Structures are given as structure tokens and as C-alpha cells.
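[1] Here you go, sequence then predicted model.
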Amino acid sequence: MLLMILILFSALLLLLGSGVWVAFSLLGLGWLGLSQFTSVPTGSVMASDIWGSSYSWELTALPMFIWMGEILFRSRLAEDMFSGLSPWMQRIPGRLLHINVVGCGLFAAVSGSSAATCATMGKMTLPELTRRGYDEQLVIGTLAGSATLGLLIPPSIILIVYAVATEQSIARLFMAGVLPGVMLITMFIGYLMLWSWRYPDKVPPADARVSFMGKLRASRRLIPLFALIVGVIGSIYAGIASPTEAAAMGVVLSLLLAKLQGAMSRGIFMDALLGAVKTSTMIAFILAGASFLTAAMGFTGLPRELAAWIGTLGLSPFMLLAALTLFFILLGCFLDGISVVVLTTSIMLPMVEAANIDLIWFGIYLVIVVEMSQITPPVGFNLFVLQGMTGRNILYIAWAALPFFLLMMVGVVLITVFPGIATWLPEAMGNR
């Protein structure tokens, strides 16, 4: 087994280090494992698994949610959120810094993408908050950390990928992501309040006081956003629509919203459609490669033997999760979140199941850890997005995001000690 692990791991490093696409690296690794360590016909297994992974009905929701995010990315949603939220934030310690946190949470609830959340909110809040005199490092940090909520708050693209890879319910995973997402938002807001009390001189004075009716009038710009969230997520939780049906409804509603805002033209429509096609195709290729690698690893018996070896170590579930957390963070320093999920699923799941860890809970844990890797150098994707916007050094941005990385680490500890944070809602909705 040790020789097999060394050969396959070295081959993976060679493929990824050579710049080979992740999907083809997974296919190549699966082919190497089957051809060299089994007598199974490699071509037949590859053909059947790639075909089998490509027609899953659950996977249909993925390109629809991506398309919805692409449409909203090109709309005036971020501008409307800033105008609607800012009057309510003026009297809270930290003031408009909270717009990054709350705005990212709201946008995550309709985009499902960390990168789209970061880019869309950053275009609006970065220049506006720095112009008003807010601490640039904290503005960048709040945006980097809060944008990762796009991976957790439904409809999360990475949760759909995890559900397909592990054959779990997309709707249950979406429900499981709500309370941990709210928990992280609350922790971020609490940190900003404490920071502003500690450094009051770094927070600009509040704007002129706005009356309650003025705040309500400004909040009217949030109505389309909340209507979209209720239409998409509410229909899933209420059992009215499946995730795939809700995704299709979300596309129609986002097209209507963009049209009403005057942000829809033939060119924008085609850009959004092509952007969704490119992203969906990339993810589909990765899932196909991961499916073949999972089958190949099953034939080699590596996951089973590795799980048995882990069992002989006598690790408690907490020790196993601590080791996996470190492993996922290190892996996430070099791969994007979706690649981390599909690459490790085939090997990790037997260990997780052997430790009697709930797979719905594990999906939420995994996404939070992947969120952490999105703001760790050298390949934290959100860091690159912000570097392109600010022109700052990547290490400067990573340092700005460090407090939010540590807060997410605390979040991982909390859902481990209190697993009901992730499992209560799907169990409660399932018992209705």
C-alpha cells in the first residue's frame, strides 16, 4: 500500500505541478492506478464512469445557479444593497464596515459563488469605504473573509458538488448551511464591533442622522433581493420546489430583476450565458475526473486499506478532524475549493464513515475549512481577486484577512463541539 501511495502521490504532484488541468490530472491518476495496480479493463471503467457522472439530475441545478450568479454579477445588485443597508449601519460600532459582512451574506444567498461575491461587493464597497476614510486593511480583510460565505450560504455551488460526489441530498445540505452561515456572519460583526471600540479613532464619524421613515425608504431597494432569496431558497425549504426547479426559477427571477434595473442587454445576456457555460463545463470535467478516480481507487482498495490503517491508530473523531483540518488547509493553499472536495472525497469518505461522522455535518465542516483556504496564500482565490482590485501585495491582503481566518477556525471548533448547529435544521425540516 505504501508503494502505491508514493507512486500515486508523486504522479499527482507531477501532473499538477506541470500545469495539467485538474480534471485531466484526476483522469490520469485514475488511469495510472487502474492500469498499474489492478487487472480491471481501464478503458471500460473510464467510459462508463465519465458517462455515469455526466447525466445526474441533481447536477442540473449547478449550471442554473451559476448562470443566476453571472446575471446578478452584471446587475446593480451591489449598489442597491449598499444604498439600502448603509442608513441602518451608521449607529452600530464599526458603522459601514458591516456592509461588507451583511452584503456578502445577502449576495451569497443568491449567487452561490465566493469569487462572484468578492468581485461584486468589492467593486462597490472598496472604493466607497476607503474614500470615506475607513481603515483600508480592515476593509480588505472584511471583504476577503465575508466573501467566502458564498461557499457556505445556500445556494452554494460547492455544496452541490459535494452532494453529487457523496450522493447526499442537496436540499438537506442547503438547510445545514444556513445556521453555520449566520453564525459566521454574527462572529464577523462581533469582531468589527470590538475592533471599533478598541480603535475608535480609526472609524470615521457617522453621516447625518436619517429618520426611521428615511431608512425604510432606502430599504425599498432591498425588496428585489429579498424577493429573489425567498423565491429560490424559500421554495426549497418549503418543499414547493426541488433544488433544480428552484435554480430554474432563480434564473428567470434574476433575468427579470436585471431587466427592471435596466442592466440587461443582448451583450450582457450573452456574456452571462457564456460565463456560466465556461464555469459549468470546468466543474463538469472535474466531476467526471473525480468520478473515474473514485472508481479507480475503489478497485485498488486503497481507501479501504487506508481507512483500516487509520482505524489501527486509535484516533478519536476529534483527533481525526484535527488532522483532516490541517490537511485540507494545506491542500487548499494549492488547489481551488471544488478541486479539494472532489479530489479527496474518494479517499476520505471511508475514514469519515468508519468514525461514524454524519456526512451532512461533514459537508458543512469541509466547506468552512475550504473557505479558510480561500484566503490563505499562495493560491487563495479571494486573495487574487482582491489583489487585482487593490494592487496590493498578496501577503498584505492575506495579513488583512488573518483575523477572519482565525474566526472561521473558531467556527470549525464550534460546529465540532455543537454539531447541532449544522444538523438541527435539516433534521427539523425532515421531520415535518
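    Now that the structure is in, tell me what you want to look at.

[2] rest of the way, CA atoms for contacts and neighbours
    Noted.

[3] Which residue, other than its chain neighbours, is closest to Phe318?
    Thr416 (7.9 Å; Cα to Cα, 6 or more residues apart in numbering).

[4] For the helix or strand where the one you found lies, buried residues please.
    For Thr416, the host element (DSSP states H and E) is helix 394-417. For helix 394-417, the buried set under the neighbour-count rule, 16 or more other Cα atoms under 10 Å, comprises 394, 397-405, 407-408, 411-413, 415-416.

[5] From Gly262, how far off is Ile415?
    Distance, Ile415 to Gly262, by Cα to Cα, to the nearest Å: 42 Å.

[6] oh, I was asking about Met408
    Counting by Cα to Cα - Met408 and Gly262 are separated by 38 Å.

[7] again, but for Leu320
    Taken as Cα to Cα, the span from Leu320 to Gly262 is 52 Å.

[8] Those two - which one has more neighbours?
    Comparing Leu320 with Gly262 by other Cα atoms under 10 Å, the one with more neighbours is Leu320, at 15 against 11.

[9] and the comparison structure, right after this:
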Amino acid sequence: MTEIYATLVFVFVLFALLGGSVWIGLALMGVAWVGMELFTSRPAGDAMITTIWTGASSWTLTALPLFIWMGEILYRTRLSEDMFRGLAPWMRFLPGGLLHTNIAGCTIFAAVSGSSAATLNMVGKMSIPELRSRGYPEFMIIGTLAGAATLGLMIPPSLTLIVYGVTVNESITKLFMAGIFPGLVLSGLFMTYIIAWHFFGKGQKPDPEPSMSFGTMLKESRFLAPVLGLVFVVIGSMYMGYATATEAAAVGVIGALCLSVFQGSLNWKTFSESLMGATRTSAMIALILMGAAFLSLSMGFTGLPRALAELIEGFNLSPIALIAVLTVFYLILGMFMDGLSSVVLTMAIVEPMIRAAGIDVIWFGIFLVVVIETAQVTPPIGFNLFVLQGMTRHEISYIAKTAIPMVGLMLLMVVILVIWPELATWLPENIRTGPGG
């Protein structure tokens, strides 16, 4: 009975604070404070100070602001224009033509960004004007970009996977490795959709791109070399066991600074804007993690996570049935909250459930990212939809319609992960990683 009362109090206070436009991190702390005062005898202030300091001072979490800073630096260079010049020669011969630059560009930039919004901004700035000028249909330009930008949450380094790993105390490097194959498969599904549109879609197709010699193609590919080199150094150093995620992130920042110097785009304004952008984003995420850590402690004192886990266990759901229920749950939650908040808000309850059901924690992290990706392009609070609206000035309803096929492909990716879990588990189980997370 206490657990039911605690649940009602937690939900009421949370919605009251969020409805009052209180920041998510502070709202979580407020809910936790009320829970500690009502349901425990431990001093709430002492518990809060200890918990939020422990949650914010994790060494593993150091990778987060570094990866964010790396993405911010690259976002302010001429990388976008260079990426299009390097990708276009190799995409022009594929069915669907240069629409594939949306997918390939998002896949590459996701490997140096870790953020869906940064990936969308970067590749959108590159591809939308170019594809429009070549006569590609607007709904295909926007739809493929909306879906492909979500790869920023999947392809390492993923900020969502870092937060998930810190929350469940799992190796960040292993989670990064687990995201490689699913991310590439999802990219392949998006490209298959473009090919299917080319052969079966209605409406006028753009004129074929002019021919180009192989030597010219190789010459244009030099514009891709800097970013591909950075991807190899950052990601390769983790996978080959030379660096932890935090060390690789530090190398990435140095590499991004060197790249911007080489391009001649590093000045005091770019440097300070990138640093402040990374600081703002990192502080926001850290505040959410602090609130979530305090809320987890408060919930633990009430016994709520254990009671809910036992309740679901009493339904005797199979692991697949549990995954189906959680898919629907996170899709609904993602319609009203951003992905990071969804993860930190729910893991105190969900983690005991998946461990009790025998579900691999690494695999579940990848599954969770795919579902959160899907929520990024579903209204009413699909974050990528709002970013695209600002870039294109289209109505949210129009952008959401263009993304419907991509949502279907991401749900198909969930099914693929359930049928072939080895996609996410093979690399972490078979490749040696460096010391630490």
C-alpha cells in the first residue's frame, strides 16, 4: 500500500513541477526531496548532497563534455561543405542519387558528434540547399534527413549511450562497440528506402548527375579525409584497446582543434562559441543526471522499483513480451520528453526488470537507443522535428508525415534486434577493450 501511495505522490509532484516549466533536473530533485521527506527518516538534504556529488563526479562521465566539445568545434568549421564535396561523387551512381548523402553524411558525422541535433544541423546545412537546387523532392529531402539524423544517438560516440552506461554502471566502450553494427544496419535500411523510392515512387525524378572520371572522384574524396581520419583515431583507439572512452574523447578534442586550424576556421570567436555551447549542453545533462541519481535513491527507500519489478514479474511475461511492453512505454514517453530524460527518469525502475528477466544490459542499451531514436521524429515533442522546422520553415505536421517511413524502418530495426541480438552483443563479447570504461 505504501508503494501505491508513493507512486501517486511521485507522479503528481513530477507533473506539477514539469507543468510549471521547472527544469527537468530540478524537477527530479524536487520529486526526490518530497519522497525523502514523506517516506524516509533520513535527512533529505544530507542524502541529496552526497548523491548528486557522487552522480556528477563520475570519471566515466568526463567523456560526455569532451565529446560534446568535439562536435561543437567541428560544427563551426567548413566540414559540412567539404563533406558534401567528398561524398557526392560516390553517391551519384546509386539509385536515388545524392539523397544518399543525407544517410552517409549523418552516419559519418554521427561518429564524431554523438548528438542527434548536432548531426541534423550539420548535415542539413550541407545537403538541403544542394539537393533542392538539383530538383530532389522536398518530402524525400526532409524525411530522409529526419530519420538519418537519429543515427547521432546510435553511432559511437553516442551521448545517450554514455548517460545510459553511467546510469546502469556499464562499460561505455562496450556500449559504443555494441552500437556499430545496429547503426550500420539502420543506415542500410534508410538507403534501401531511397532505392525503393527511386524505382517505385511516384513523381518526377531529378536528372542524373553528370559523369565524372575516377581520378576526379578520388581527387574530390580528399575533402573526406580529415573527418574520416578523426573518426579512425577516436573510435579506433577505443576498439583496439589503446584508450578508454574518456581518453579517446580528449584525443578527439585535440584532433578537432587541429582540423579547424588546418581549415583556417579556428579563431577566438569559434573557439569561445564551441566552448560555451559544450558547457551549456554538458551542464544541462549533468543537472538531469544529478536529479535522476537523487530520485533513484528516494525511490529505493520507498521500495517502489522493487515492487514494480515484482509486479511485472508476477505477470510471467516472457523477455520478448517485456520488450514489447517497454517499446510501447518508451514510444509514449518519448512523445513528451527528450531521450536523455527518458533514460535517466526510468532506469531506476526498468533496470531491475530487465536484469530479472535475463535481458543483456548491453543489448538493452542499444534497443533503448533505437526506440528513443524513433521518438525523436514522432510528434508532439519530436525534437528533430522542431530542429527541421527551424531549418526549413515547414509545418510540424508536414515534417512528421515525411518521417513516417523512417519511423517504420526504426521499428523494423527493433524487430531485427530482437531476432538477431548478436548484432549488438558480438563485438563487445569478442573484442578486447582498453582499461576502464
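    Received the coordinates, thanks. Note that the structure is a prediction, hence the values are computed from the model and not measured.

[10] picking up where we left off before, counterpart of the residue nearest to Phe318 of structure 1 in structure 2?
    Here Thr416 of structure 1 is matched to Val418 in structure 2, going by TM-score structural alignment.

[11] what do you get for Leu274 of structure 1?
    With TM-score structural alignment as the criterion, Leu274 of structure 1 matches Met276.

[12] That match: how many residues sit nearby?
    13.

[13] can you check Val139 of structure 1 too?
    22.

[14] Next: the one 4 residues further on.
    When neighbours are defined as other Cα under 10 Å, Leu143 of structure 1 has 31 of them.

[15] same deal with Ser39 of structure 1?
    10.

[16] Give the equivalent position in structure 2 for it.
    By TM-score structural alignment, Ser39 of structure 1 lines up with Ser41.

[17] Which strand or helix spans that match?
    Counting by DSSP H and E, Ser41 of structure 2 is part of no helix or strand.

[18] residues contacting the residue nearest the centre of structure 2?
    Structure 2 has Leu153 as the residue nearest its centroid, 1.8 Å off, counting by Cα atoms, centre = their mean. If you count contacts by Cα atoms under 8 Å, 6 or more residues apart in numbering, Leu153 of structure 2 has them with 110, 114-116, 159-161, 369, 373.

[19] Which SSE is immediately downstream of the helix ranked longest in structure 2?
    Assignment by DSSP state H gives helix 268-302 as the longest helix of structure 2. Counting by DSSP H and E, the element after helix 268-302 of structure 2 in chain order, helix or strand, is helix 304-314.

[20] how about stretch 181-200 of structure 1: buried residues?
    181-185, 187-189, 191-193, 195-196.

[21] And for stretch 319-332 of structure 1?
    321, 325, 328-329, 331-332.

[22] Just the closest of those residues to Val232 of structure 1, please.
    Lowest distance from Val232 of structure 1 to those (Cα to Cα) belongs to Gly332, with 29.8 Å.

[23] got a list of what that closest one touches?
    Gly332 of structure 1 touches 340, 370, 373-374, 376, 379-380, counting by Cα under 8 Å, 6+ apart.

[24] which two from these end up farthest apart in space?
    Longest span within the contacts of Gly332 of structure 1, Cα to Cα: Val340 and Thr376, 14.1 Å.

[25] More neighbours: which of the two?
    More neighbours surround Thr376 than the other of Val340 of structure 1 and Thr376, with 25 against 20 (other Cα under 10 Å).

[26] Assign Asp207 of structure 1 to helix, strand or coil.
    Assigned state for Asp207 of structure 1: coil (three-state reduction, DSSP: H, G, I helix; E, B strand; the rest coil).

[27] What residue in structure 2 is paired with it?
    Match for Asp207 of structure 1 (TM-score structural alignment): Glu209.

[28] how about the nearest residue to that match, chain neighbours excluded?
    In space, Glu209 of structure 2 is closest to Arg92, 6.2 Å off (Cα to Cα, 6+ apart).

[29] counterpart of the one you found in structure 1?
    Checking TM-score structural alignment: Arg92 of structure 2 goes with Gln90.

[30] is it true that that match touches Ser211?
    No - contact between Gln90 of structure 1 and Ser211 fails when scored by Cα atoms under 8 Å: they sit 11.8 Å apart.
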